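test case, fold it:
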Amino acid sequence: MRAGYNVRGIVRSELTADKVHRAFPEYEEELSLVVVPDILRTKAFGEAVQGVTEAAAIEGTINILDSITRNAPQVRQVVHTSSFGATLDPSKGTWPGHVYTEADWNPMTYAEVVHEDTTVLAAYYAGKAGAERAAQDFMATETPPFDLVTTCPPYVCGPIKRLTASLAHLNTPSMEIYRLMSPI
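Okay, the predicted model is just below:
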C-alpha cells in the first residue's frame, strides 16, 4: 500500500474488518476487505478474487527474494515456508506408502483454481505451489548470492498472539489443538 498498490484482504468477520480498518486508517482508499466467514465453502473466495491481477503468495514471494537480492547482500540463505499442499497431487488420492520428495508437485495452477469450481483449500495449495515454482524460477534466472531452502510442513502452529474471549474466535490450528486436548 505504501508503494502505491491497492490491497484486497480476506477476513472472517465484519468485526475483524473493522479492527483492520482502524489499525490502518491511512490506507482507507487502498485497502479493501472481503468477509469470507467459511473459507472451506466451495467458491468462498469468488468475490475476493474478482478483478485481482496477481496472487499474493506468488508475487509476495518474488518481491521478498528480489528485495533481499537488491538490499541485503549479507544474506546467505533464505528459508521459504511453503505447504505440504504444494506437493499434493489430488489425482493420486491419499497415495498410501508414497514417500514425498522435491519431485512431487501439486499440478493445479492458481489461474486454474480461480476459474474452476474448486475448494478454497485447492486454491491455497495451488497458490503455495505457484509461489514455490516462482521462487525456484527466480533463483535460476537471477542467480542471487544466497541459497533458497523450501520447507513444506503439513501443519504450523504456535502460541496465540492475542487471547480471544471465546473458543468461537480461535484460529484453525489453535482450534484443532484445543479439540485434541478436550474431553469427548
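
CA only for contacts and neighbour counts going forward, please
Fine.

determine which residue lies closest to the centroid of this protein.
The centre of the chain sits closest to A57, judged by CA atoms, centre = their mean, with a distance of 5.5 Å.

tell me which element it falls in.
Element membership for A57, per DSSP states H and E: helix 56-71.

how about this one, so we can line them up?
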Amino acid sequence: MSQSEKHPLYPEEKAHAPTTVCVTGVTGFVAGSIVARLLESGHTVHGTCRSPEKADTVVHLTSLPGAAERLKLFKAELLEAGSYDAAMAGCKYVIHTASPYIMAVNAREVRAKLLDPALKGTENVLESVNRTPSVTKVVLTSSCAAIYGNPTEFGKDHVYTEEDWNPTASEKLLPYYYSKKIAEQRAWELAKAQSRWTLVVMNPAVIMGPPLSKRTDGESVRLVKDILDGKAYPACPVLGFGCVDVRDVAAAHCLAMAHPAAQGRYVTVSRSIYYSEMAKIIAEAFPKSGVRPPLFAAPKALLWLVGPAAGLPRDMVTHAVGFCPQFNNSKIQRELGFKFSPVEDAVKDAVAAMDKLGIAKLKA
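Purely as a prediction, here's the structure:
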C-alpha cells in the first residue's frame, strides 16, 4: 500500500506543480517518508546524506516509486560549510530534517554529538539557502523538545502550544531538548534577517510508525523494539509523551511546503500516550507476539539508580517519568486543514513493518 492510500495527498499538494525540493538527512526516519510523499506528488528530490555511495544505506530510498527518474542523492555534512550548496541548486523548497536524535549522551560528548551538529548544522544549511536564489521556503523539522522540558514547568495543568519555549533544558540538563531549542531559535534569527525565503517549523513529539529502512539505531524504533523484546514486562516507567504517526509528520511537512498560508510553528502531535499503553496496543494487536503489558509501574527512585545502564538518563527520569505533557494541536488543523491519524495505527504499523524488515521478528 502506498503512503498516500492511508494518508492521502491534501488538495494543496495535488494542486502544486511539480518542482525540485532539497531534503536534508534523507536516510533518517522522518525524511524517508517525506521523500516517498514528494515523489508520489511528482516532485524531483535532491536528497542529502553523509554517504550516498553506500547502496545499503539508501536502497530503501532508491527503490521508491519515481526514485529512478526523480531522486538524486548528494553528499553533505552538517558541520561542513557549503556542503549543501550543490544539493540546493535549482530547488524551490528546502525541507531540513537532518539533526541528531540521541537521548543518552555522555556529558563530555554533548557539544560534539548534539549541540554542534544541531546548531552549526542549521546555520550551514540556512547559509546555503541564503546563497541559493531559487529557494522560496524552508520547512524545518524541530521538535516539541523545543517547546517543553518538564511538563509541570508552567503548572501541572498547562497545555503546550506554539507560543511556548522550553525553559528547563540546558547544555547540562536534558541536552537533546536544548539542542532542538537552540537550533530552532537560530533558524528563526536567520529567517528574520532576510526577506527572500520564508520559514515554517514542524514541532512533532515522539514519532511512531513504519520505518522504511532496516536501521535499528533510531529512538522511535528502539521504543517499539524494547517492548517486543519484553523490556516493558513486568514493569515499565510511568512515562507519558506526545505521539504522532511518521506519515502524518511527512504529510505535515509536505503540506506546509505547498500551502501558501503556512506560517510560523506547528505543534505536530496527534495525542499524548503512556509507554504502558503502547505495550497494551501491541499485545492486543499481535497476540502471538509474546508481548505482555506491564503489571505495575517501575519505581522512580529505582529508575534513577539503574536508568543510565538501560539508556534512560537520570535527567530524563527526573523530568519525564511520572508525567504526561499535553499539547494543543489546533493551529495546524485550523490553518492548513490538517487531519491527524490514530496513534494506535502508527504503533501497529510500526510493529508490522519491523517484523517484515527483520528488525524485530514476531513469534510464530
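
what's the TM-score here?
Overlay of the two chains. TM-score (TM-score structural alignment, normalised by the length of the first structure): 0.57; 131 aligned residues with a CA RMSD of 3.2 Å.

counterpart of the residue nearest to the centre of the first structure in the second structure?
For A57 of the first structure, the aligned position in the second structure is A118, judged by TM-score structural alignment.

wait, isn't its match in contact with K181?
No: using CA atoms under 8 Å, A118 of the second structure is not in contact with K181, being 9.4 Å away.

before we move on, the earlier item: please spell out which residues along the helix holding A57 of the first structure are buried.
A56, A57, I58, T61, I62, L65, D66, I68, T69 (16 or more other CA atoms under 10 Å).

quick one: contacts for the residue nearest to the third one when sequence neighbours are not counted?
Distance criterion CA to CA, 6 or more residues apart in numbering; nearest residue to I58 of the first structure, sequence neighbours excluded, is A131 at 4.1 Å. For A131 of the first structure, the set of contacting residues under the criterion of CA atoms under 8 Å, 6 or more residues apart in numbering consists of A57, I58, E59, T61, I62, S82.

surely the fifth one is in contact with R133?
Read that as I62 of the first structure. No: I62 of the first structure lies out of contact with R133 (CA under 8 Å); the separation is 10.3 Å.

and the residue nearest to I34 of the second structure when sequence neighbours are not counted, what element?
Of all residues beyond its chain neighbours, the one nearest I34 of the second structure is A250 (4.6 Å), with distances taken as CA to CA, 6+ apart. Per DSSP H and E: A250 of the second structure is located in helix 246-258.

in the first structure, which residues correspond to that helix?
Using TM-score structural alignment, helix 246-258 of the second structure pairs with nothing in the first structure.

what's the counterpart of C152 of the first structure in the second structure?
Match for C152 of the first structure (TM-score structural alignment): N203.

can I assume its match sits in a strand?
Yes: N203 of the second structure forms part of a strand when assessed by DSSP: H, G, I helix; E, B strand; the rest coil.

what's the distance between the closest residue to it other than its chain neighbours and I182 of the second structure?
Of all residues not flanking N203 of the second structure in the chain, S143 sits nearest, at 4.0 Å (CA to CA, 6+ apart). Separation of S143 of the second structure from I182 of the second structure (CA to CA, to the nearest Å): 11 Å.

more neighbours, these two?
S143 (22 against 18; other CA atoms under 10 Å).

to which residue of the first structure is the more buried one aligned?
Under TM-score structural alignment, S143 of the second structure pairs with S83 in the first structure.

contacting residues for that match?
If you count contacts by CA under 8 Å, 6+ apart, then S83 of the first structure has Y125, K128, A129, T151, C152, P153, P154, Y155 around it.

would you format the residues you listed as a markdown table with neighbour count and distance to E47 of the first structure included?
Shown next, in a markdown table, are the contacts of S83 of the first structure (neighbours: other CA atoms under 10 Å; distance: CA to CA, whole Å):
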| residue | neighbour count | distance to E47 of the first structure |
| --- | --- | --- |
| Y125 | 25 | 19 |
| K128 | 27 | 20 |
| A129 | 28 | 22 |
| T151 | 14 | 31 |
| C152 | 18 | 29 |
| P153 | 12 | 29 |
| P154 | 10 | 28 |
| Y155 | 9 | 27 |
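
good, wrapping up.
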